[in-house]
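Asks: quick one, what's the 3D model for this:
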Amino acid sequence: MTQQTFIITGAFLGMLAIILGAFGAHALKKLLSVEQLKSFETGVKYQMYHAIVLLLLGFNYTFSTSTMYWCFTIGILLFSFSIYGLVISDAKGKKLKVLGPITPIGGLLFVIGWANIIINAL
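Replies: I've put the predicted structure just below:
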């Protein structure tokens, strides 16, 4: 994993969080219930939080590990994107229930990534 990989991935996922947040707030607002919109926003928030973590790790590269990179990157994909899929499919009346068990796996990867930061700091 290179420093550039951390920074580019973090910046791309952060940019995508802004785009998806705007999409949710404007285009989906009329299609989603309040509860669905709140779930969508949760996915966006967690995506942004962890994109920022990737950037910070990239700018402090000597502290970073490839385990951190993969935990946060795959965590975003599994956690946030499964929420996006669940919400949009539910709004269309065809909820993709198969995505439900994927969300906590992404959350677990976030926890492992954070634990790696703690371990690396010790």
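
Asks: can we go C-alpha only for contacts and neighbour counts from here?
Replies: Noted.

Asks: residues touching the helix or strand where residue 116 lies, excluding its own?
Replies: Using DSSP states H and E, residue 116 sits in helix 102-121. By Cα atoms under 8 Å, 6 or more residues apart in numbering, the residues outside helix 102-121 that reach it are 63-64, 67-69, 71-72, 74-80, 82-83.

Asks: want to put them side by side, so please do this one too:
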Amino acid sequence: MDRYFWLRLGAISGAISVAMGAFGAHGLKKRYSNNPQKVASWNTAAHYQLIHSVVLCLLSFTPRTSPLTGYLLSTGITLFSGSIYLLVLTEWKLLGPVTPIGGLCLIASWISLAINNS
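Replies: Below you'll find the model as predicted:
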């Protein structure tokens, strides 16, 4: 795998998170002015995506890190933030259980980073 793969993936994810945050701050506030919880959920998803995108970028500069950490991070970002975005937009309740699975992947990625970098 190319050394800068995680940097590129994290940068793309970071750009998407900024766009999602901007959409939440402007587009969703008008659409869901009577439901601030949806806007708050959206903002949480964008915030978590941005934080974990930065960590994903940094993996390119930690050569001893296992690829598992990157896989867990990217899966966690997709499942956690992605499911929240879709829940807010579609209210498709079947996505509800996906969010905590994504959260577990994010937690596991931090543990993987600690274990595989020592």
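
Asks: give me the TM-score for these two chains.
Replies: Once superposed, chain against chain, the TM-score is 0.93 (TM-score structural alignment, normalised by the length of the second structure); 116 aligned residues with a Cα RMSD of 1.0 Å.

Asks: quick one on the thing from earlier: among the contacts of helix 102-121 of the first structure, name the ones in helices.
Replies: Using DSSP state H, the subset of these located in helices is 67-69, 71-72, 74-80, 82-83.

Asks: buried sites along stretch 44-64 of the second structure?
Replies: Buried residues in stretch 44-64 of the second structure, counted by 16 or more other Cα atoms under 10 Å: 44-50, 52-60.

Asks: next one: stretch 113-122 of the first structure
Replies: 113-114, 116-117.

Asks: likewise for stretch 91-110 of the first structure?
Replies: 91, 99, 102-103, 106-110.

Asks: run the chain-centre distance for that stretch.
Replies: Mean-position distance between stretch 91-110 of the first structure and its chain equals 12 Å (Cα atoms, centre = their mean, to the nearest Å).

Asks: also stretch 27-34 of the first structure?
Replies: 20 Å.

Asks: can you check stretch 39-47 of the second structure too?
Replies: With Cα atoms, centre = their mean as the basis, the mean position of stretch 39-47 of the second structure lies at 11 Å from the chain mean.

Asks: likewise for stretch 79-87 of the first structure?
Replies: 9 Å.

Asks: after superposing, tell me the mean distance of it to the second structure.
Replies: Here the mean offset of stretch 79-87 of the first structure against the second structure after fitting is 0.4 Å, by mean Cα distance after the TM-score superposition for the first structure.
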